[in-house]
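# Structure, please.
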Amino acid sequence: MPKIIYIDADGGEFEAEVEVGSNVMQGAVDHMIDGIVGECGGVMACATCHCYVDPSWEDKLPKPDEAEEDMLDVVQEPQDNSRLSCQIEVTEALDGLIVHLPKSQF
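Just a heads-up that it's a prediction; the model follows:
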């Protein structure tokens, strides 16, 4: 199973094995990693799964679609590497993916 590395706003690092076909948000929720809430369950209706994709991984992910871009307009402290973690599907190629978590999801 691919490992996803979550780094919280204080620099704490958490690794989680996440099932292929799942998504980065679900991996955080399943492993009780603080910083990703996922209130809507991954249907892209709340943006409480906002994360920052580590620059070393940005080019390895598909670009966000228009609906995700629209939701990213409502997150606190958006950056160029902001993504909704519910929209990042886990594949074997993402083994070692690093995402940084924002200070707040609200």
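
# Could you use CA atoms for every contact and neighbour count after this?
Fine.

# ranges for the helices of this structure?
Ranges of helices within the chain are 24-30, 66-72, based on DSSP state H.

# what residues does the last one touch?
The reference is to helix 66-72. Outside helix 66-72, the residues that touch it by C-alpha atoms under 8 Å, 6 or more residues apart in numbering are Met44, Ala45, Cys46, Ala47, His50, Pro78, Ser82, Arg83, Leu84, Gln87.

# Could you also give me the structure for this next sequence, so I can compare it with the first?
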Amino acid sequence: MLKLKFIGNDDTVYDLEVQDGSTVMENAVRNGVPGIEAECGGACACATCHVYVDEAWTEKVGEPEPMEEDMLDFAVDVRANSRLSCQITMSAELDGLTVRVPDSQG
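So this is what the prediction gives:
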């Protein structure tokens, strides 16, 4: 099992144990993290799973693909470390990943 930490928009911390190969969005939905709606079910067709990747993890997570960049145009308060959580797949390299739910989602 891998570790994944969500920080909610109210600063509540959600420490999760997750499966290798699962997405950050799937784990948020499965564990009831507020603010991650995932209306499209992970198809990269909405921006309701927008998160901020902790600065310490941005390089390991990598840059968004063009399709994800297009969808981020629909998110509120997009920053350099913004990603759609449906597009981040957990792996041993991301064990311990920390992401924050934007204030606008909640």
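
# ok so, going back, just say which of the helices of structure 1 is most tucked in.
By mean neighbour count, with neighbours taken as mean count of other C-alpha atoms under 10 Å, helix 24-30 ranks first of those at a mean of 22.

# same for that helix, what does it pack against?
With contacts taken as 3 or more C-alpha pairs under 8 Å, 6 or more residues apart in numbering; DSSP states H and E, helix 24-30 of structure 1 sits against strand 3-7, strand 13-17.

# please redo it, this time with the cut-off set to 10 Å
Applying 3 or more C-alpha pairs under 10 Å, 6 or more residues apart in numbering; DSSP states H and E, one finds that helix 24-30 of structure 1 contacts strand 3-7, strand 13-17, strand 50-53.

# Give me the mean deviation of it from structure 2.
Averaged over the aligned pairs, helix 24-30 of structure 1 sits 0.4 Å from structure 2 after superposition, using mean C-alpha distance after the TM-score superposition for structure 1.

# OK, contacts around the residue nearest the centre of structure 2?
By C-alpha atoms, centre = their mean, the mean C-alpha position of structure 2 lies nearest to Ser85, the distance being 2.9 Å. With contact taken as C-alpha atoms under 10 Å, 6 or more residues apart in numbering, Ser85 of structure 2 is in contact with 23-28, 36, 38, 42, 44, 47-53, 99, 101.

# The nearest residue to Gln105 of structure 2 once chain neighbours are set aside: neighbour count?
Leaving aside its chain neighbours, Gln105 of structure 2 sits nearest to Gly35 (4.7 Å; criterion: C-alpha to C-alpha, 6 or more residues apart in numbering). By other C-alpha atoms under 10 Å, the residues close to Gly35 of structure 2 number 20.

# With Ser22 of structure 2 instead?
Using other C-alpha under 10 Å, Ser22 of structure 2 has 14 neighbouring residues.

# tell me the contacts of it?
Ser22 of structure 2 neighbours (C-alpha under 10 Å, 6+ apart): Cys86, Ile88, Thr89, Met90, Ser91.

# Show the contacting residues for the fourth one.
Contact analysis of Met90 of structure 2 by C-alpha under 10 Å, 6+ apart lists 2-4, 18-24, 27, 61, 96-97.
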